[in-house]
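A.B. asks: Fold the stuff below for me.
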Amino acid sequence: MNTPQAGALGRTLRWLRDSQVARQFGWLAMAKIVQGVASLAAALAVARALGPVEFGALSLAIAIASFVAMIAALGLEQIATRELVAADSGARTLALLRRLRWSGALLGAAALLAVSVLPQVHALGASHLVLILALLPLAQVGDLAEWRLIASGHGRRVAMAVVAVSPLAALVRVVLAFGGFGVVAFAWVLVAEWALRSLLLSLLARGLGTQSGEGVATVALRDALELLRESTPLLLAGIAVFAYMRIDQFMIAAMLGQQQVGLYSAVVTLAELPLVVPTLLLRAALPTLTRQSMDNPLTRDRTLVRLMGVSVYLHLAMSVVLALLAEPLVVLAYGEAYRGAAEAFRLQVLAAPLVALGVLSSGWLVLERRTGHALRRTVLGAVANIGLNFWLIPAYGIAGAAMATLAAQALATWLADAAYRDTRGLFMMKTRALWPGNWGRT
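C.D. replies: Predicted coordinates:
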């Protein structure tokens, strides 16, 4: 049946197919698929080899290190992409970003060293793992090269680096798992994987058209502070997102014990696989959206509505299928010992359409220089998630933690935009994204 909605959907899909966004997304998605498949296979082998208790300790250590490494990036990714597109990767902009990125990495490494000696971390059996993972923020500084490549439209080079490193790292993990190695070995592999990836990305980003002398370009403190002023709300928003996506693990550890953390961490890894799509889509689209924002903001908004609509329906379809197959999928992936996590997995995957809206809409906030709202809405979600965890985890176990996360996502990615006058336009864009017939309207 040829309805207006079907016609709008077809036009949007044809536009995506022919656009620069689609080409960039295609390369990034291909790389992420390879990385996801490799990482999932390795995670399954590691989870089975270590068992819920040791896998729980490793997951907690990685969660702590990933949290600090995220802070070390200073919330710069989307801001950096916008600035690199606008400045055509000028030497001064690049030198400024490089110094900010390295400063954050050094502070992150120092913070993890301090965390590793905390009695609370030692009691969880993760202090020695956190000590090793203190190198992670330094190993990840190559993401600046990745931002440059994406801003310049070279997603293929990013894909090359990921495809070269991820399967190799996964193979090493599988070999170590079957060889009976302990958790320390897997912590070292994670650091090595990111260091090798950073090295390859830096080599691939050389000669992107920057002026000579980029390493000695003058960097004004005022410019650094201005970038940090814009990126800080995004950084704090990332912390808040981490709170309602990861704080569950720490609260489960305190309330239910380490074995339940292992169960929950395993299915979180599985449930988050589809969530890379909106992140990749925004990364691929942000250079195009930045140029459209400078030329015609209405065109940019139509593009963003189309992207949000396609992503929501894609994730809704995936969520329904995964929710229906939750128990057999969990048992197939992790074994009978993890069957008790199936209900939590079923609830976790239902948040995917909401996450898609939240991730893609953050691009609008960056381009409109309203990054403060990103912090505002995610803080609301984090507070709601923590509060609900105190009620739902004792009552429903790890399924209760998944319920809290789902409710927090609805608040942060949907209702929060409607509550403020300066973002009600964004709320209306999200509403239009739910109806394909409205995707071409402004």
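A.B. asks: use CA for all of it now, contacts and neighbours both
C.D. replies: Fine.
A.B. asks: Show me what counts as buried in stretch 222-237.
C.D. replies: Residues of stretch 222-237 classed as buried: 227-228, 230-237 (neighbour count, 16 or more other C-alpha atoms under 10 Å).
A.B. asks: State the next helix or strand along the chain beyond whichever strand or helix holds V261.
C.D. replies: When secondary structure is defined using DSSP states H and E, the element that contains V261 is helix 258-271. Stepping forward along the backbone from helix 258-271, the first helix or strand reached (DSSP H and E) is helix 276-295.
A.B. asks: Please name every helix or strand in contact with the next helix or strand after that following helix.
C.D. replies: Sequence-wise, the next helix or strand downstream of helix 276-295 (DSSP H and E) is helix 297-324. When contacts are defined as 3 or more C-alpha pairs under 8 Å, 6 or more residues apart in numbering; DSSP states H and E, helix 297-324 packs onto helix 276-295, helix 342-349, helix 352-367, helix 424-433.
A.B. asks: Compute the inter-axis angle for the third one and helix 297-324.
C.D. replies: This points to helix 352-367. Relative orientation of helix 352-367 versus helix 297-324 (axes from the mean of the first three to the mean of the last three C-alpha atoms, to 10 degrees): 160 degrees.
A.B. asks: circling back: any chance of the buried residues of stretch 222-237 in a markdown table, with secondary structure too?
C.D. replies: A markdown table is the format used below for the buried residues of stretch 222-237 (DSSP: H, G, I helix; E, B strand; the rest coil):
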| residue | secondary structure |
| --- | --- |
| L227 | helix |
| L228 | helix |
| E230 | helix |
| S231 | helix |
| T232 | helix |
| P233 | helix |
| L234 | helix |
| L235 | helix |
| L236 | helix |
| A237 | helix |
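A.B. asks: Including distance to V68, could those go into JSON lines?
C.D. replies: What follows is the buried residues of stretch 222-237, written out as JSON lines (distance: C-alpha to C-alpha, whole Å):
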{"residue": "L227", "distance to V68": "20"}
{"residue": "L228", "distance to V68": "17"}
{"residue": "E230", "distance to V68": "20"}
{"residue": "S231", "distance to V68": "16"}
{"residue": "T232", "distance to V68": "15"}
{"residue": "P233", "distance to V68": "16"}
{"residue": "L234", "distance to V68": "15"}
{"residue": "L235", "distance to V68": "11"}
{"residue": "L236", "distance to V68": "12"}
{"residue": "A237", "distance to V68": "14"}
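A.B. asks: The structure of the following sequence is requested for comparison with the preceding one:
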Amino acid sequence: MKTKNRLRIASEQKLGARQVNATGLSRLIKKMRRYLVNVTWLFAGKIVRMMFSLLVGIWVARYLGVEQFGILSYGIAFAMLLRSVAMFQLEGICVREIIKTPAEKDNILGSAFVLSFVAGLFSFLIVVNSIALIRPDDPVYCILVSIVGFGLIFLCFEVFDYWFQSQLDAKPVVVARTIVLSFSAALKVSAILLHAPLVFFAWITLVELILMGGALVLANMCSGQNITKLRVKVKWLKKLLCDAWPLALSGMAATIYLRIDIIMVGEMMGAQDVGIYTAATRLAEAAYFLPICIMATLYPAVVKSLENKNVDSEIRMQQVYNLMILMGYGVGIIATLFAGPVINFLFGEQFQQSSQVLSMYIWSGVFVNIAMAKSAYLKARNFTTILFVSTFTGAVVNVLLNLILIKEYGVTGAVWATIISYSIEAYFILFLFPCTRKQAFMISRAFVMPIIRFKDITS
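C.D. replies: Predicted coordinates:
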């Protein structure tokens, strides 16, 4: 009798273990499916955006020619220098706080909207006055910057995307953005066919920014969110302001060292060199869409893994670094091999010098990918001061190197300045802080052996 009971108990234990394993496997599959669906929507949205940006942008470049395309690129780059300040870099913080306290969603988003609106207005006034001081005798540049810069005020509507990010629900936002981009692309094509002047393309950029804000509001309403419930709370204003100001400053520094090269090439060389340089960098930056999609999807998982002591966050972060570096390697090799034919086919012979710039600039993408993963970790751990220091250091190094190298080597010098400064900001500076040194060693490991196990990223 005792033997039978023991056998029965053992059998029940095995059955229970199988059920637990089956339940665990089912949960893992469900989580992976959710991540894959979200990243698929983000991927599709970025693909569409990249196609519109590239195809229409290339057509615009061919229509305007190297010099006028350089003037337009300079104007947009200058106007968007304070884009990160206008948005106040609230994205990661809001997503993190909504995940932690979903009941406070309306208070968080309402407070974030007000902060971003004030920051956008402040940023617009700065860029308009700055271009007037730098180029007082160039009305074309002043007009372009004033028109595009006005769009900074409407970036406050980006807060309506944060709820969808926290819920891994990219579909409504992707649909909304795609509709606006389609309309914007149609306007640009019409402008080309009607032989519109240069300033018309600046107006189209402003219209796109305004419509994008309205589309995000509609996406929220169509998804059942009641935006009239948004409230501004002093508690959350203080919390967001306290957490975000280092990110806003680091975002400004990041935008500066992402765009200052265009402005410095324009100031030190000329509009034609800006056109050559921008054509190459625009192609290279189009490759960022995939890592951006993946990090937007994985960020909630990074936050939860750091909050949950039962999850090995180091294993997850190692896999994230591996994935980002592997993508950088793949894109770099392909672009280096085919830079010449691609530039000639897309932009034409007048932009042929851009091929050398592209074959070099593309390798900065490895460090851009690392920076995305590193920033996700620092935001999740609320190491915003370290993020600011690293980004500010990268910006300073970038400006100094541009001053030295552009004068000596032209646009090639600007590329080297970008690669070196990106590597310092994304990787080398992590060795200086005890709390990030382990992340630096993990990135070093990923450089040598980027092996991917997807279950360790999403589980």
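A.B. asks: tm score of chain vs chain?
C.D. replies: Superposed pair, TM-score by TM-score structural alignment, normalised by the length of structure 1: 0.90. Supporting alignment: 426 aligned residues with a C-alpha RMSD of 2.4 Å.
A.B. asks: ok, back up a step: could you look over the helices and strands packed on helix 297-324 of structure 1 and pick the most buried one?
C.D. replies: helix 342-349 (a mean of 24; mean count of other C-alpha atoms under 10 Å).
A.B. asks: ok, average deviation of that one from structure 2?
C.D. replies: For helix 342-349 of structure 1, the mean distance from the matching residues in structure 2 following superposition reads 1.1 Å, by mean C-alpha distance after the TM-score superposition for structure 1.
A.B. asks: That helix corresponds to what range in structure 2?
C.D. replies: The aligned range for helix 342-349 of structure 1 in structure 2 is 355-362, by TM-score structural alignment.
A.B. asks: so how far is that stretch off the chain centroid?
C.D. replies: Chain-centre distance of stretch 355-362 of structure 2: 21 Å, with C-alpha atoms, centre = their mean, to the nearest Å.
A.B. asks: And for stretch 398-413 of structure 2?
C.D. replies: Between the mean C-alpha point of stretch 398-413 of structure 2 and the mean C-alpha point of its chain there is a distance of 25 Å (C-alpha atoms, centre = their mean).
A.B. asks: T378 of structure 1 maps to what in structure 2?
C.D. replies: With TM-score structural alignment as the criterion, T378 of structure 1 pairs with T391.
A.B. asks: Burial check on its match, number of neighbours?
C.D. replies: The number of residues packed around T391 of structure 2, counting by other C-alpha atoms under 10 Å, is 30.
A.B. asks: Looks like it contacts I256 (just checking).
C.D. replies: No - no contact is recorded between T391 of structure 2 and I256 when judged using C-alpha atoms under 8 Å, the distance being 9.8 Å.
A.B. asks: In which helix or strand does the match of T378 of structure 1 reside?
C.D. replies: Counting by DSSP H and E, the element that carries T391 of structure 2 is helix 384-409.
A.B. asks: Run the angle between that helix and helix 364-380 for me.
C.D. replies: Interaxial angle, helix 384-409 of structure 2 versus helix 364-380 (the same axes, to 10 degrees): 160 degrees.
A.B. asks: Can you name every helix or strand that helix 384-409 of structure 2 contacts?
C.D. replies: Counting contacts by 3+ C-alpha pairs under 8 Å, 6+ apart, helix 384-409 of structure 2 is packed against helix 234-268, helix 364-380, helix 411-426.
A.B. asks: Next, the buried residues of that helix.
C.D. replies: Along helix 384-409 of structure 2, these residues count as buried under the neighbour rule (16+ other C-alpha under 10 Å): 384-395, 397-399, 401-403, 405-406.
A.B. asks: Next: stretch 152-167 of structure 2.
C.D. replies: Along stretch 152-167 of structure 2, the positions that meet the burial threshold by neighbour count (16+ other C-alpha under 10 Å) are 152-166.
A.B. asks: nearest to E97 of structure 2, of those residues?
C.D. replies: Taking C-alpha to C-alpha as the measure, E97 of structure 2 lies nearest S166 of these, at 9.1 Å.
A.B. asks: Off-centre distance for stretch 145-154 of structure 1?
C.D. replies: Mean C-alpha position of stretch 145-154 of structure 1 versus that of the full chain (C-alpha atoms, centre = their mean) differs by 17 Å.
A.B. asks: so where is it in structure 2?
C.D. replies: By TM-score structural alignment, stretch 145-154 of structure 1 lines up with residues 160-169 in structure 2.
A.B. asks: Okay, now that stretch: how far is its last residue from its first?
C.D. replies: From the first residue to the last, stretch 160-169 of structure 2 extends over 12 Å; the measure is C-alpha to C-alpha, to the nearest Å.
A.B. asks: With stretch 346-354 of structure 1 instead?
C.D. replies: Here the two ends of stretch 346-354 of structure 1 are set 15 Å apart, with distance taken as C-alpha to C-alpha.
A.B. asks: likewise stretch 405-422 of structure 1?
C.D. replies: 26 Å.
A.B. asks: Structure 2: matching residues for that stretch?
C.D. replies: The counterpart of stretch 405-422 of structure 1 in structure 2, counting by TM-score structural alignment, spans residues 418-435.
A.B. asks: got the buried residues for the matching stretch?
C.D. replies: Across stretch 418-435 of structure 2, burial judged by 16+ other C-alpha under 10 Å covers 418-430.
A.B. asks: and which of those is nearest to A301 of structure 2?
C.D. replies: Each of the buried residues of stretch 418-435 of structure 2 was checked against A301 of structure 2 using C-alpha to C-alpha; the closest is A426, at 21.1 Å.
A.B. asks: if I pick that closest one, what's in contact with it?
C.D. replies: Contact partners of A426 of structure 2, counting by C-alpha atoms under 8 Å, 6 or more residues apart in numbering, are 367-368, 370-371, 374, 390.
A.B. asks: Of the residues you listed, which are still contacts in structure 1?
C.D. replies: Counting by both residues aligned by TM-score structural alignment, their matches' C-alpha atoms under 8 Å, the members of these that carry over to structure 1 are 367-368, 370-371, 390.
A.B. asks: for those residues, which one is nearest V48 of structure 2?
C.D. replies: Looking at those and their distance to V48 of structure 2, the nearest is V368, at 21.5 Å (C-alpha to C-alpha).
A.B. asks: unless I'm mixing things up, that closest one is touching Y422, no?
C.D. replies: Yes - the pair V368 of structure 2 and Y422 qualifies as a contact (C-alpha under 8 Å) at a distance of 6.9 Å.
A.B. asks: coming back round to it: now tabulate the helices and strands packed on helix 297-324 of structure 1 in CSV and tack on distance to F178 of structure 1.
C.D. replies: Shown next, in CSV, are these (distance: least, C-alpha to C-alpha, whole Å):
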stretch, distance to F178 of structure 1
helix 276-295, 29
helix 342-349, 26
helix 352-367, 33
helix 424-433, 47
